[in-house]
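J.: Need coordinates for the below:
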Amino acid sequence: MNRRALPVAVLAGAGLFAALALPFLYLTPNRLLSGAPHSPQALALAATWALVAAFGTTSAKGGPVAVASMAWLLIAGLPLLASIDAHSLLLTTIPSARVPLGAGFWSMWLAAVLLMLDRLRDVRMAGRIGAWLSLLAALVAMGLGGCFDTLALVREFHAQRGPFMDALLTHLVLAATTLVLALVVGVPLGWWAWRTRRTDGLVVGGLAFLQTVPSLALFALLIGPFAWLAQAWPALGAIGFGGTGAAPAVFALVLYALLPVVRYTVAGLGAVPADARDAARGLGMSRVQLLARVQLPLGWPVLLAGLRIVAVQTIGLAAVATLIGAGGLGRFVFLGIGQGANDMVMLGTLAIIALALVVDLLFQAMLALTERRP
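T.: The predicted structure follows:
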């Protein structure tokens, strides 16, 4: 077996194990109680994963395309199959019953996603984006058509539609604000650290130390100082600046975001050839012109890679900001934990993961376009 076939064999084996050994669905009396496991399509799904393994471990030229296509079908088809099975189960039970997705479904769905990522790794960016967009379009079309309405997760979404959309918007605003502020502060700080050289280790070391502080502890530590500021300057409190809410949350998120921005700014500026800088100085450019016209354009791909890390990291960390009243998708995670409602937890968690993946894909596309630019 060659190296390229090994990931397929591992993921197909994981999918086969999940199909045969883990529950695909649960039937519960309501949204809070646990229920009985059901795996009505176990043998069919196991046969599908065996077929994936057979295609993926062959040396046929069309093997990778076939495996990627099968992974695409599994990602789109598993939720549809689960919804069909859920509809059959709900026909013979009480109206308050729910059908949550089981560990078997999530394991197979994750294996299919990883399999598609692996098979598309050598495909051009346009092909990768096209494959994921077509998959997203298929899932959205089926969702809007009501194909998944029998699943407990979708029923939870319909029950929480208004608060969910508000939380999603708040989460995006928190992440976007953090990214802008991290750029405004981090890029000049990175330029200064690169320019003076001696402060490089001090600045990066200090920001790295902040990364070791647990996010929940940092959010809690900021409540007191921000509450004091709002009390000392009532004008700040009048615009919503206080010990809880968005202000301390954004401040903490910016502190966590500064390290990758500064580090990648230093790396990007350092990647500009000395000959290019000397030529620019020879043309009479000032420091500001040199930075704006030469260093930033040439170092932009490196900085963009840092922004990609910041964006994904911020989307994840913003979930914790819910605990200090900042809102966001973390609200569903913590409310679900408090109520013992697993579907609410999954609703918030999956939304955060999906948002991070979409943002990561957008930054990958921007990075590919930047690297191709002459």
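
J.: Only C-alpha atoms from now on, for both contacts and neighbour counts.
T.: Noted.

J.: The stretch 201-350 of the chain: helices as residue ranges?
T.: Assigned by DSSP state H, counting those that start in this stretch, the stretch 201-350 of the chain shows helices spanning 215-232, 234-238, 246-270, 274-282, 287-290, 296-317, 330-339, 342-372.

J.: Return the most buried member of these.
T.: Each of those was scored by mean neighbour count; the highest is helix 246-270, a mean of 24, by mean count of other C-alpha atoms under 10 Å.

J.: structure for this one too, so we can compare:
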Amino acid sequence: MTPALTPAQKIIQRAQLQACLSSASPAPSAPESTNDRPDSRSSPTPNPFSTPSSGIPNHVTSRPLSTYAQHLKEQFDLDTTASAEVNKYCGLTLEERLLLNFIVNLKHTQMLRKTMNKSEDYKIPGALLTSLRSHAFMLLLSPRLVAYRGNIAKATIDAMREIGVSDIPAPHELGKLKLVQKAINDYLTDCRYQIKDKIASDLKKKQKNRSNVATLTSKIIGEKSVTITLALYRRISFLRFVAESYPEDFKGDGFWVKADTVVGEWREAAGKDASKFFKFTYKEDCSNYGDPSQSGVVATPSAEIPAHQKVINEHAAKVKAPAPKPSGKKRARVEVNDSDDNDGNLSHGEDRQQSTAPTPTQFIIPSRSVTPSPADASSTTTN
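T.: Have a look, this model is predicted:
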């Protein structure tokens, strides 16, 4: 992009226009000036490099360019080196100035190309890539995540900046950030596949042999560094509920779409607090698959969640869901509630797709019966 003209370059532009007008209709009685220097004071003709009067356009004053240059140097508070460059510029002929401007523009273009090449050649450092994946996975499993297919990559980068992770590209380094976001999205695609695969493997077992939610959560996390909490159990129970309740979507490619749709429906039905639905699926999961407190997996109390996980949770609550596909009906747009409820104290938030998710009065899971759950007695030890 060509840089904006400087005040000195604007003078050149006006002088060129004035010179063209003068050469097109020369005065018959006035001898042509042979002095090419803009600061010459001996020429009886108007100096084409003098500054036009601000009140009368297309007329020139008798002030030489060097005088105006001195005024500009003082106005812009130029240092000694810059002032010397201005003096050199004023001493050039018109042809020399035009050539200089052309070369400066070429240099700017060359510098821009080098900057672009640096972004294209950028490779994410190994330590940063490891950190990106770790934080992205934490955000994907955050109990406050609004959409499993949302802009998690951006939220991950924002959270890592707030946490103080080094080597994150600066906001103006768009080329590098694009590569970083792509790396995160590629990793998240693999994570979603792995989570779905582990849920599917567990559902292949007979119901009495299926893992309780604590064991299933532990399998999903594996060796990754994620704080296990009661709120996380509820989210894993929710994912298992979606898998069981919508088998066709789970077998196909619509599992995560359906999960986001159900979250959206619950948020709409519950107003500012959809946590009761996550708690319901959790209790029902415990009733069917066992008490998580008997699994040997120790859950961290909410008051002891690490500071970095709290930051991750805050940014997970700000994730925006993908825009819905165009349809004949206009869907309502709602806002994300940035509350402190780790259970998904979710208010109206993002564009949603239509769903057959249960409403509060229809929240009955086929082939399941809700009975008093041991999780109620164990919540004080797992929360």
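
J.: tm score of chain vs chain?
T.: Once the chains are overlaid, their TM-score stands at 0.22 when taken by TM-score structural alignment, normalised by the length of the first structure; 134 aligned residues with a C-alpha RMSD of 6.6 Å.

J.: circling back to that earlier point, show me the one of the helices of the stretch 201-350 of the first structure that comes nearest Asp166 of the first structure.
T.: Comparing those against Asp166 of the first structure with C-alpha to C-alpha, the closest turns out to be helix 330-339 (10.8 Å).

J.: Check the gap between Pro163 of the first structure and Val140 of the first structure for me.
T.: 20 Å (C-alpha to C-alpha, to the nearest Å).

J.: related to what we said a few turns ago, just send the helices of the stretch 201-350 of the first structure back as TSV, with distance to Val185 of the first structure too.
T.: As requested, the helices of the stretch 201-350 of the first structure are exported to TSV (distance: least, C-alpha to C-alpha, whole Å):
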stretch	distance to Val185 of the first structure
helix 215-232	19
helix 234-238	21
helix 246-270	8
helix 274-282	24
helix 287-290	17
helix 296-317	13
helix 330-339	26
helix 342-372	20
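
J.: of these, which approaches Thr177 of the first structure most closely?
T.: In this view, the helices of the stretch 201-350 of the first structure are compared for proximity to Thr177 of the first structure by C-alpha to C-alpha, and helix 246-270 is the closest at 7.3 Å.

J.: elements contacting the closest one?
T.: Secondary-structure packing of helix 246-270 of the first structure (3 or more C-alpha pairs under 8 Å, 6 or more residues apart in numbering; DSSP states H and E): helix 161-196, helix 200-211, helix 215-232, helix 296-317.

J.: what about 6 Å?
T.: Using 3 or more C-alpha pairs under 6 Å, 6 or more residues apart in numbering; DSSP states H and E as the contact criterion, the secondary-structure elements in contact with helix 246-270 of the first structure are helix 161-196, helix 296-317.

J.: ok, the residue nearest to Gln364 of the first structure when sequence neighbours are not counted to Ala365 of the first structure distance?
T.: Nearest residue to Gln364 of the first structure, sequence neighbours excluded (C-alpha to C-alpha, 6 or more residues apart in numbering): Arg308, at 7.8 Å. In this structure, Arg308 of the first structure and Ala365 of the first structure are separated by 11 Å, where distance is defined by C-alpha to C-alpha.

J.: do the same with Asp118 of the first structure
T.: From Asp118 of the first structure over to Ala365 of the first structure the distance is 17 Å, taken as C-alpha to C-alpha.

J.: Leu350 of the first structure too?
T.: When C-alpha to C-alpha is the yardstick, Leu350 of the first structure and Ala365 of the first structure sit 22 Å from each other.

J.: cool, Glu156 of the first structure as well?
T.: 33 Å.

J.: Leu221 of the first structure too?
T.: 38 Å.

J.: Then Leu229 of the first structure?
T.: 42 Å.

J.: Equivalent analysis for Ala351 of the first structure, please.
T.: 21 Å.

J.: Please apply the same query to Gly206 of the first structure.
T.: Gly206 of the first structure sits 32 Å away from Ala365 of the first structure, taking C-alpha to C-alpha as the criterion.

J.: again, but for Gly104 of the first structure
T.: Spatial separation of Gly104 of the first structure from Ala365 of the first structure under the definition C-alpha to C-alpha is 32 Å.
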